[in-house]
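Chemist: Would you be able to build a 3D model of this:
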Amino acid sequence: MDRQLSTVSMSALTFLSWELCTTFDNEVNYIWSKSYKSSVKWLFLLTRYIGLGSLVTNISMSISGGRPPLSCWGFLTLQISVMQTIITLVELTLVVRVVALYNQNHRLRAILLFLVIGGTIFSMIGFATSVHKTEFDAMCVITHVAPAAVYGFTFIVTEFILLVLTLAKCVHYLYITARRAPLIELMIRDGTMTFLATILVVVPTAILLTATHGAFIAMIEPWFIAVYSCA
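Modeler: Reported below is the predicted structural model:
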């Protein structure tokens, strides 16, 4: 199992590293140049490099063949916290995009922030109610997860709402102007691809949690982090 986990983690790290390298020039031009007061700048950088650091740590531990320095439950809590942090940062970034589309509507911003924060709290509650029932092997690889952990994936509802708001505003703009708008088309493409990419990792994870009681959940976690870091 350790060998398979190392292989999956390495493939996810390779994908994330490739994506980082191919977009690094844009990152320098459009993100690094922003003021240190820019929320977008820090949301972007934290999402990208927390995920990268997490994958490097996972691989280092797999290669060393040792148990994590924390207890199995402590290490799981750290992993889930990293995943949830990345998810929340991605959603906050999407909120910034959507609110910009709606001319910085303060009421919409408040509602969306409530959804993101509420979803984060609900996800952590789902994890907290199942973590003490999680079972591990000798190397702290999860072998059984309580069904309550599935509740942690309700954040996908928030992301669906953000996608619908993005598409509605973009399509409306294209309809009333009756002309091409490259930036709007780009937001439609990226918003849709982000949602589909997250669905691609969330659905298999939820299925494994329910069908196999989480026996192979560790095999998906690296790609979960890689996809969200790219999102």
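Chemist: going forward, measure contacts and count neighbours with C-alpha atoms only.
Modeler: Will do.
Chemist: Starting from E159, give me the distance back to T192.
Modeler: 10 Å (CA to CA, to the nearest Å).
Chemist: quick one, which of these two is more surrounded?
Modeler: E159 (23 against 16; other CA atoms under 10 Å).
Chemist: which SS class is that one?
Modeler: helix (DSSP: H, G, I helix; E, B strand; the rest coil).
Chemist: Next, the second sequence, to be compared with the first:
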Amino acid sequence: MQGGNSSGSSPDIDKALATQVDYRSSVAALVFLLYDICITIDDEVNFIWPKPWTRTKFLYLLIRYLPLFVQTSILTIGSPDLTPSFHFTPHDCFIWQVYQGVATVLVFAAVDCVLILRVFALYNNNRTMRRLVVVAFALEFGGMCVGLGLSLPGIQFDDICLTTSISSELLIYAGSTLLFQTFLFALTVFKFVQAVREGWGDTPLLSLVMRDGTWAFFLLFAVVAGDAALYGLKNHQFASVLYGWLLSVFSFAGYHVLLNLDRLNDAPRLATSESSTNDSPYQFTTRIVTDREQAAAYELRAFNARPSGSGHGG
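Modeler: As a prediction, this is how the structure comes out:
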């Protein structure tokens, strides 16, 4: 079935079609990301730039601009006009695949860190939960690295670096991400259900965390599963069609989660003077509360952690 000749088309026609589809998909993913960055740049200037350099600010900039850089650079591969003029060797194509694989691991890991910090905050930095999530993240990261390392030697290319054959070990890469995303989403849902039963599930920030966690999970799961399904097909000429979207969607989800928290933090809050705000500007309430300890217990301390001696929360 490789080559998609069931309709009688020639391999050259299939190759040209795959090249066009792959390239146009990459361009569309890049345009989508550029457009979203342009319409959210005001929020970045207002919320991100004034902050001191913390891990949150670093993660935000990495998630927002590394995929943009990678996607811009890879447009030279797969372009019907540009690629043939470069005369890539198989070794060049291999190095290019390593570059894309490492960049994807970095983006995935950065987005996972944002989602992990949210889970830590939801569980009030519970030591057992922190250890459990860290172990799960280490297993995911190890699975991605192992899957990438085992699959790279088996990837084959044509004269323009279009993938023609892959190793099934690459599915370990995707499977590790899918399992970890499902694990984090399950923890978020569990805490939300618990909060609803205890009567504080309607607090604005918890509602935001649940809402963003839900759409981000299904969006990320869909694009990773779709990309894995394409790599599982025998016709590998279309395997990389979703690669650009993989980067764009993870970038989109990661920085929107952080910007949405900043937008909520910027809204007027009546309980500021009644609850602890020393460690983080994010709280799970915008209403006057009578239990100061409960309000403080559910702060999002993990976000916008201030440098020692800082007099404000960003």
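Chemist: Now the TM-score, please.
Modeler: The TM-score (TM-score structural alignment, normalised by the length of the first structure) is 0.91; 230 aligned residues with a CA RMSD of 1.9 Å.
Chemist: If we ignore the residues flanking it in sequence, what's nearest L13 of the first structure?
Modeler: Distances taken as CA to CA, 6 or more residues apart in numbering place L55 nearest to L13 of the first structure, at 6.1 Å, with adjacent residues excluded.
Chemist: V193 of the second structure now?
Modeler: Leaving aside its chain neighbours, V193 of the second structure sits nearest to G201 (7.5 Å; criterion: CA to CA, 6+ apart).
Chemist: got it, and M124 of the first structure?
Modeler: Of all residues not flanking M124 of the first structure in the chain, G152 sits nearest, at 6.6 Å (CA to CA, 6+ apart).
Chemist: gap between the aligned partner of the one you found in the second structure and V107 of the second structure?
Modeler: Matched to the second structure by TM-score structural alignment, G152 of the first structure sits across from Y173. Separation of Y173 of the second structure from V107 of the second structure (CA to CA): 14 Å.
Chemist: quick one, which of the two is more surrounded?
Modeler: Taking neighbours as other CA under 10 Å, Y173 of the second structure and V107 compare with Y173 leading, 26 against 23.
Chemist: dump the residue contacts of the more buried one.
Modeler: When contacts are counted by CA atoms under 8 Å, 6 or more residues apart in numbering, Y173 of the second structure touches G143, M144, C145, V146, G147, L148.
Chemist: Also T134 of the first structure?
Modeler: Residues near T134 of the first structure by CA under 8 Å, 6+ apart: W73, I142, T143, H144, V145, A146.
Chemist: what about 10 Å?
Modeler: C72, W73, L76, I142, T143, H144, V145, A146, P147, A149, H213, G214 (CA atoms under 10 Å, 6 or more residues apart in numbering).
Chemist: In strands, which of these fall?
Modeler: For the contacts of T134 of the first structure, membership in strands holds for I142, T143, H144, with DSSP state E as the criterion.
Chemist: what about the helices in the first structure?
Modeler: With DSSP state H as the criterion, the first structure has helices at 2-22, 24-26, 39-64, 72-101, 106-131, 155-177, 182-211, 217-230.
Chemist: okay, the second one sits on what stretch of the second structure?
Modeler: Taking TM-score structural alignment as the measure, the second structure aligns residues 41-43 with helix 24-26 of the first structure.
Chemist: Other residues contacting that stretch?
Modeler: For stretch 41-43 of the second structure, contacts defined as CA under 10 Å, 6+ apart pick out I37, F47, I48, W49, L259, N260, D262, R263.
Chemist: Could you do stretch 134-154 of the second structure as well?
Modeler: Stretch 134-154 of the second structure is contacted from outside by 94-95, 97-98, 101-102, 104-106, 108-109, 112-113, 116, 128-133, 165-181, 183-184, using CA under 10 Å, 6+ apart.
Chemist: Please pick the buried ones from these.
Modeler: 94, 97, 101, 104-106, 108-109, 112-113, 116, 130, 133, 165-167, 169-178, 180-181, 184 (16 or more other CA atoms under 10 Å).
Chemist: The counterpart of V202 of the first structure in the second structure: what's it in contact with?
Modeler: Matched to the second structure by TM-score structural alignment, V202 of the first structure sits across from V224. V224 of the second structure makes contacts with 173-175, 177-178, 218, 230, 242-243, 245-246, 249-250, as judged by CA under 10 Å, 6+ apart.
Chemist: ok, and the closest non-adjacent residue to G254 of the second structure?
Modeler: Closest residue in space to G254 of the second structure, ignoring its immediate chain neighbours: V111 at 5.2 Å, by CA to CA, 6+ apart.
Chemist: which residue lines up with the one you found in the first structure?
Modeler: Match for V111 of the second structure (TM-score structural alignment): V90.
Chemist: give me the number of residues near its match?
Modeler: V90 of the first structure sits with 22 neighbouring residues when counted by other CA under 10 Å.
Chemist: quick one, what contacts it?
Modeler: L43, F44, L46, T47, R48, Q84, E159, T194, Y228, S229, C230, A231.
Chemist: related to what we said a few turns ago, show me which of the contacts of stretch 41-43 of the second structure are buried.
Modeler: I37, F47, I48, L259, N260, D262.
Chemist: just the residues you listed now: which is nearest T76 of the second structure?
Modeler: I37 (22.0 Å; CA to CA).
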